[in-house]
Each structure stands twice: as C-alpha cells, then as structure tokens.
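**Q** missing the sequence, but the structure's below:
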C-alpha cells in the first residue's frame, strides 16, 4: 500500500510505502518514506513464524503502524518505529521496484553504496503500477528502475 499525504497537508512532499516484510527468522516489518532530500527506512518490529505469523501478529502490527501514521503523521510514525535509518539521496545509487513476476510479491530495494546494507523488502497489499508512478517524482534526485520478475538477485 502506498500513501501520499493530502495535497493540502504540510507533509504532501513525501511518499510512504507501507507493509514491507524482509528477513527469515525473525521476519521484519518495514515502512519506507521517500522525501525530496532522501529516504527513511523504518524497522517496525520482528515476527517469528510459529508464534507471530501463524497468529496474524504481523498484520495487526502493520494495521497499528498505519493507524499511528494517520493519527499522528510522519512524526508519529518515526517515533513508533524500532529503528529509523535515513539515506540522503547522495548515498543512494538507485531505487529498484520489481513487479514480483508470477510467483512472488513485489520487491522494493534502496541500493546504497558498498559501505551500508541496501534495504530490500517484499511488499504486501501494494499496487505496483501506482507505486511506480508515484516514484516518478523522485527521478530528478535518484535513479528509479522498474523490473519485471521476482528480483531474486
């Protein structure tokens, strides 16, 4: 799910990408917030397969994070995350959006230099075409690539 703030809002210059999952055990819930100066990557919690995923805790946590954003805006979202990482566009080589192909979920990756890990998540409940269009507004600052397929490599 992507969520651009209302045009009349002071936060209308950002694009939020909601409900990305990454990792193995535990899986991590991530949010991305793209802004004119860079990108926030928010780690919003970890989940184990047996005790959390099987009981839907990840879905409830994603809904809670969404409610925090709608009630308190970007400041509330940043405060509620377990960790927040800021990447200025100068540190980002490109943003890659894979459509997921036939068998996997779409994938979003912020490719940084060799000095820092490049965050990469599988997206849940996202309209890839709408997200691709929304990312166009950042193409003057960072290269945005769109790719068909799973994005395994």
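**A** Sure thing, it's come through. Here the structure is a predicted model, which is why all the values come from computation and not from measurement. Numbering: from 1, shown residues only.
**Q** For the rest of this, base every contact and every neighbour count on C-alpha atoms.
**A** Noted.
**Q** quick one: the strands in this protein?
**A** Per DSSP state E, the chain has strands spanning 2-4, 15-23, 27-35, 38-47, 83-88, 92-98, 107-112, 120-123, 143-147. These are given in chain order.
**Q** next up, a second structure to put side by side with the first:
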C-alpha cells in the first residue's frame, strides 16, 4: 500500500496529465531550479509539509500541504494564461482529493513572472491544505516481537 502523501501526489499528477488543458506539459517529479526554456511548460506536484495531531488513541489528523507548480513561457499575457491555468488546477485538485474522509481546499496562490533574456516566464504555485484522519503509524507485529 502506498503512503498517503504518495497517493495524493499521484492522483493529482494523473488528473492534471489526463486533462486536455495541460496537453503538451512536461511533468517533473523533482523540480529543479533551472528548467530549460525548450522544456516549458512544466508542472510538478509536491508535498513539502505534513502536520500530525493525535486526535485519539486510534486516530491522527494529518494536515498535508500539497503544492502544484506550473511554469510556462509567454508574452506579456503570461499572467493571464496562468490565471486560466489556476482555475483548471483548483477544480481538478479539489475534485480529485476531496471525499467524505478527506478535506481539501485551496490555501494560497502565488504567481511570479520574470524574463529569461527576451522571453517572459511565469511560475504559478498553488498550495492546497489536505486534511485526513488516519490511524497512527505502527510497526507490523512479528512472531519475535
């Protein structure tokens, strides 16, 4: 069984890849600082933070920060294109992750634009808070232990 953060990243990555809006995007599992202009547009899904609170002896509340980062080249309208991207990403992530035993909401959106020589490059980072209730981690019981 996959780890719960792995399941979330995989589900979101698969949903984004399957949507026609992101056809032609390169998917990066590890986001490097420098991305070649010919590789754009690219997106990645990461879970850089996870908070755990003990709810009871049998339950923990896991509050995971899930981020979707999208970088694309464009002209002076690159921010407008990223705004359109953000609408699709928000709808897909929430539809993919929200269920009765798991909450998911958009926490923050950041857009940064810069130039790489003569072209504009925009980066969109959307941060979602995913809350789910899971049993505490345990080790399997072995005959020796």
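**A** Structure received. This one's a predicted model, so the numbers in the text were calculated from it and none came from an experiment.
**Q** Next, the TM-score between them, please.
**A** Structural agreement between the overlaid chains, expressed as a TM-score with TM-score structural alignment, normalised by the length of the second structure, amounts to 0.27; 75 aligned residues with a CA RMSD of 5.4 Å.
**Q** re the thing from before, would you format the strands of the first structure as CSV with distance to residue 131 of the first structure and mean neighbour count included?
**A** Formatted as CSV, the entries for the strands of the first structure read as follows, by distance: least, CA to CA, whole Å; neighbours: other CA atoms under 10 Å:
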stretch, distance to residue 131 of the first structure, mean neighbour count
strand 2-4, 6, 17
strand 15-23, 8, 21
strand 27-35, 11, 22
strand 38-47, 15, 20
strand 83-88, 19, 15
strand 92-98, 9, 20
strand 107-112, 10, 20
strand 120-123, 11, 24
strand 143-147, 10, 15
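**Q** mind putting the ones you listed in TSV, distance to residue 68 of the first structure included?
**A** Rendered in TSV, the data for these read as follows (distance: least, CA to CA, whole Å):
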stretch	distance to residue 68 of the first structure
strand 2-4	13
strand 15-23	12
strand 27-35	12
strand 38-47	12
strand 83-88	15
strand 92-98	26
strand 107-112	22
strand 120-123	19
strand 143-147	28
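**Q** of all those strands, which lies closest to residue 71 of the first structure?
**A** Closest approach to residue 71 of the first structure among the strands of the first structure is made by strand 2-4 (13.7 Å; CA to CA).
**Q** Packing partners of the closest one?
**A** Under the contact criterion of 3 or more CA pairs under 8 Å, 6 or more residues apart in numbering; DSSP states H and E, strand 2-4 of the first structure touches strand 15-23.
**Q** got the angle for the strand it packs on vs strand 107-112?
**A** In terms of direction (axes from the mean of the first three to the mean of the last three CA atoms, to 10 degrees), strand 15-23 of the first structure departs from strand 107-112 by 100 degrees.
**Q** can you give me the angle strand 15-23 of the first structure makes with strand 38-47?
**A** Strand 15-23 of the first structure and strand 38-47 meet at an angle of 40 degrees, taking the same axes, to 10 degrees as the criterion.
**Q** what's strand 15-23 of the first structure in contact with?
**A** Residues from elsewhere that reach strand 15-23 of the first structure (CA atoms under 8 Å, 6 or more residues apart in numbering): 1-5, 27-35, 62, 66, 120-125, 134-135.
**Q** So which elements touch the longest helix along the first structure?
**A** The longest helix of the first structure (DSSP state H) is helix 57-80. Using 3+ CA pairs under 8 Å, 6+ apart, the elements in contact with helix 57-80 of the first structure are strand 15-23, strand 38-47.
**Q** among those, which is nearest residue 92 of the first structure?
**A** strand 38-47 (8.3 Å).
**Q** SS state for residue 8 of the second structure?
**A** Taken by DSSP: H, G, I helix; E, B strand; the rest coil, the conformation at residue 8 of the second structure corresponds to helix.
**Q** I figured it was touching residue 97, is that so?
**A** Yes - in this structure residue 8 of the second structure lies within contact range of residue 97 using CA atoms under 8 Å: 7.0 Å.
**Q** Kind regards, and thank you for your time.
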